[in-house]
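A.B. asks: Quick one, fold the following:
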Amino acid sequence: MAENSYDIAVVGGGPGGYVAAIRASQLGFKTAVVEREHLGGICLNWGCIPTKALLRVSEVNHILSELDKFGFTAKDVSFDVSKVVKYSRDTAKTLTQGVTHLLKKNKVDVIDGHGKLAGKGKVAVEKDGKKVADVQAKHIILATGARARALPNVEPDGKVIWTYKEAMVPKAMPKKLLVIGSGAIGMEFASFYSDMGVDVTVAEVVDRILPAEDEEISDFAKKSFEKKGMKIHTGAKVTGVKTNKNGATAKIETAKGKTEEIQVDNIVLAVGIVGNVENIGLDSTNIKVEKSHIVVDEWLRTGEPNVYAIGDLVGPPWLAHKASHEGVICVEKIAGLNDVHPLDTSRVPGCTYCRPQVASVGMTEKEAKEKGHKLKVGRFPYRGNGKALALGETEGMVKTIFDEKTGELLGAHMIGAEVTELIQGYAVAQTLETTETDLMHTIFPHPTLSEMMHESVLDAYGRAIHF
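C.D. replies: Below is the predicted model:
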């Protein structure tokens, strides 16, 4: 059994853990990562990256379905499900290998196994039920991530009722699919399968889809998906599911109190996540857990001295880039750097890669009003943008929210083609504490989709040029 001493030991090699480890090594700390399964975590292996590969495939399928619009004709176009899945898995594998290379390049030791706290400054590592290493560390960072939440009356079986993992590797395309939950994960799967020709129904317990987004954007998205043929039930509960030889029968209690029964081939559960707090040695510590997530302060410190937690393990927003940023903050604070700032979660951009894409940063209009701001709100539609017209992507809008008195950019919300690539502009603007005047004086290149960002700002102050 190996015994090793380190300055920093990270338990979990996902986008929070491996980034924290690399930054720690850059700062001169002797560092190790303990990972039980796949470097890159859920994000690279079963989340962010492979799902985007699938969504790219469905986007291609959608484009093929409307070739006539661009002057093309194609006959007998078809797809091979196994090759679609292989493309997604190969994409994930390439990036996972890249993480392995980065850790090696930065001289971070990788210890294969399940790590758990085992006393002050100690992590015990097990593999296949046997202890393989005792790791001593001055500082321990927990980055064990989270997993899909289950419903008490809908238990995934891996065959008919899927979690995100099974939904990413179908052996055949279902003809009918029920997606339970309409957050980012749910709507990405709904969008993928719909664009691949599947009859998709979405059931959401709250009164709108994408409930974390601005209400105007949620409404726009719902109308867009319904126009594409998706059936969406909001304010609805799935009260029971029975699997059978043909798939599953689901009972949906609608917002009007009526119960509908639908027969589907498969069901995807996308009802949130819970933190991986079990079996990591928390019991004999002062670490506090609330609603399946570890409680930390602004510097990611737990209640146990020199033990920290980052990423999905500590709560929302459950995003890879938030986890990575927390990893850097945590390590730089340990190193005593002077220019470290606590994470402001309101400035973490969120992206949903459905079609149309959705992206946002900052407050929604409702949140801004509830906090007492008097607002200036601007909007600009995709149909008024030359680049969008040239791309054949005229569905969408950009919305910006400013404080009337100070000109502070409080929030930005977008729906449409490539908005996940555009939102960083507003994220940078918020970090720089940019006002409406700064944005108005910025020259945006033409013809680009980014011009809509400029026009939306101008519209908030009655100065839009092209609409």
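
A.B. asks: contacts, neighbours, all on C-alpha from now
C.D. replies: Fine.

A.B. asks: now the strands: where do they sit in the stretch 151-300 of the chain?
C.D. replies: Along the stretch 151-300 of the chain, the stretches classed as strands by DSSP state E, counting those that start in this stretch are 161-162, 176-180, 199-203, 231-233, 237-244, 247-253, 259-264, 266-269, 273-275, 289-290, 293-294.

A.B. asks: counting contacts, what elements does the fourth one pack onto?
C.D. replies: What it means is strand 231-233. For strand 231-233, the packing partners by 3 or more C-alpha pairs under 8 Å, 6 or more residues apart in numbering; DSSP states H and E come out as strand 199-203.

A.B. asks: Now for the spatially closest residue to E455 that is not a sequence neighbour: which residues touch it?
C.D. replies: The shortest distance from E455 to any non-neighbouring residue, by C-alpha to C-alpha, 6 or more residues apart in numbering, is to A464 (5.4 Å). Residues near A464 by C-alpha atoms under 8 Å, 6 or more residues apart in numbering: E455, S456, V457, L458.

A.B. asks: Please provide the structure for the following sequence as well, for comparison with the first:
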Amino acid sequence: MVYDLVVIGGGPAGYVAAIRAAQLGKKVACVEENRAGGTCLNWGCIPTKSLLRNAELYHIVQQRGEEFGLKFDHLSFDWTRVISRSRKVSDRLAGGIEQLFRKNKVDYILARGSVPQAHVVEIVDRDNKRKALEASRILLATGVVPREMVGLPFNYKTVISSKQAMVLPHLPEEILIVGGGAIGIEFAYFFNAFGARVTLVEVMPNVLHLEDTEVSEALATSLAKQGIRLLTNTRVEQAEIKGGSVCLTLFGKEGKMVLQSPTVLVAIGVSPVLPPGMSFELDRRGYLKTDDYYATSVDGVYGAGDIIGPPWLAHVASYEAVQAVNGMWGSSKPKRTSVFPSCVYCQPQVASVGVTERDMREKGLQYRIGRFPFHASGKALAVGESEGFVKLIFGEPHGELLGAHIVGSDATEVIAELGLAITLEATFHDVIDTLHAHPTLSESIKEAAEAAYGLATHI
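C.D. replies: Coordinates of the predicted model:
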């Protein structure tokens, strides 16, 4: 039997591509080495959100219970259940994807896949049995893995990645996190909320350095108030394991310092996972190089998702997968996206879409900024989450919305409207003419738009 499409990888790019091709009437197989859902569902996006929800609830009750009229004697937590809840959520959703495969008649194959030659996928199952699958087209969606730090490889005990951080058998009394991106920040919040002493080291001037500077600085201030020690502009010069601890020599704004911790979480980025077999043309960073149709340098082989490079986001991976499949059998050229939301799920949350103010300044473009603080929002005050703000960037002279940045409670939910507005090329007038329900956090969007033109009512 010859498949129309064999997908290697069952994550947000792989499983979505397989289902979309099946919906188009194609004979499809999806080869996944571990479990449906990939890193996102099993060891990334989903289980971390479960853990962060646990942390948020515990933090609110412990630190702010009296504010809400709540009293608890001897408040505590069950660490085993904190972890197990996240695993149950992942298990349930992974099973859901397997059901979707059955519903759409996708052959789901638990095996390791390689591409020994064009139009052939070789699979090796868990019993080490080999089999060759013929395919008219092959899609590589093998994703990425955590990147190791030079001089401090993972030993999965004292030096861990995000995967081990999700299932630690006990809450560490102290943890040192290297890397101030989304993963590092989320775990810093998580462990700190449950009482661990957290130090985070970031080589760049700000945590979340790709975000708007104003947002990054606001988040850093909030995390520091929560008790997280942030060392920005600080690099790791030397690392060694001494006994049961890790010793890091750092150099930063405060000069040279030596920190020791029983656990170090390395969250400095990711590395691509290339399937064995044929050689493919790669970009300068080692990611799979694809053309406008998501095609690789090998005839009939395509790529989508994290394996083709940043931004390494599940929703972008799924979008690319659909576009790649549509390009294979559609009548129009597939699309690439440059407008996508970025979300960080600590508290306060951070979400953004479009350009930053830094981008506008560097390009020498004219713009207006509108801000609205959540402490002026009735809904934010009512629910006790008045920290943060909405910041909107409008181009001049036409007033089109170009960028949106939020730090605050539920920022990751509110951002979707702004992504739609940018996609539709909405202007300042479109935003303020859209009625927003009261009281909601989303009405802060309208207020921020009005503030850009001196028309805000509530500030």
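
A.B. asks: where does the TM-score land?
C.D. replies: In this superposition the chains share a TM-score of 0.97, using TM-score structural alignment, normalised by the length of the second structure; 458 aligned residues with a C-alpha RMSD of 1.3 Å.

A.B. asks: ok so, going back, make sure the residue nearest to E455 of the first structure is indeed in a helix.
C.D. replies: No - A464 of the first structure: not assigned to a helix; according to DSSP: H, G, I helix; E, B strand; the rest coil it is coil.

A.B. asks: That one matches what in the second structure?
C.D. replies: Structural alignment (TM-score structural alignment) places A464 of the first structure against A456 in the second structure.

A.B. asks: for T352 of the first structure, same thing?
C.D. replies: Per TM-score structural alignment, T352 of the first structure is aligned with V344.

A.B. asks: With I111 of the first structure instead?
C.D. replies: Checking with TM-score structural alignment, I111 of the first structure has I109 as its match.

A.B. asks: Secondary structure element holding that match?
C.D. replies: Using DSSP states H and E, the element containing I109 of the second structure is strand 107-110.

A.B. asks: now for that strand, which elements pack on it?
C.D. replies: Using 3+ C-alpha pairs under 8 Å, 6+ apart: strand 107-110 of the second structure touches strand 28-32, helix 79-103.

A.B. asks: ok now it, how far from the chain's centre?
C.D. replies: Computed by C-alpha atoms, centre = their mean, to the nearest Å, the separation of strand 107-110 of the second structure from the middle of its chain amounts to 26 Å.

A.B. asks: Flag every buried residue along the helix or strand following that strand.
C.D. replies: Under the assignment DSSP H and E, the closest C-terminal helix or strand after strand 107-110 of the second structure is strand 112-117. By neighbour count with 16 or more other C-alpha atoms under 10 Å, strand 112-117 of the second structure contains the buried residues R112, G113, S114, V115.

A.B. asks: Helix or strand: which one has the equivalent of G425 of the first structure over in the second structure?
C.D. replies: Superposed on the second structure with TM-score structural alignment, G425 of the first structure falls opposite E417. Under the criterion of DSSP H and E, E417 of the second structure resides in helix 411-423.

A.B. asks: Report the next helix or strand after that helix in sequence order.
C.D. replies: Following helix 411-423 of the second structure in sequence, per DSSP H and E, is helix 428-433.

A.B. asks: Which stretch of the first structure lines up against that next one?
C.D. replies: By TM-score structural alignment, helix 428-433 of the second structure lines up with residues 436-441 in the first structure.

A.B. asks: Now the matching stretch on the second structure. Mean distance?
C.D. replies: Stretch 436-441 of the first structure: mean distance to aligned residues in the second structure after superposition is 0.8 Å, counting by mean C-alpha distance after the TM-score superposition for the first structure.

A.B. asks: Show me which positions of that stretch end up buried.
C.D. replies: Neighbour counts over stretch 436-441 of the first structure (16+ other C-alpha under 10 Å) mark E436, L439, M440 as buried.
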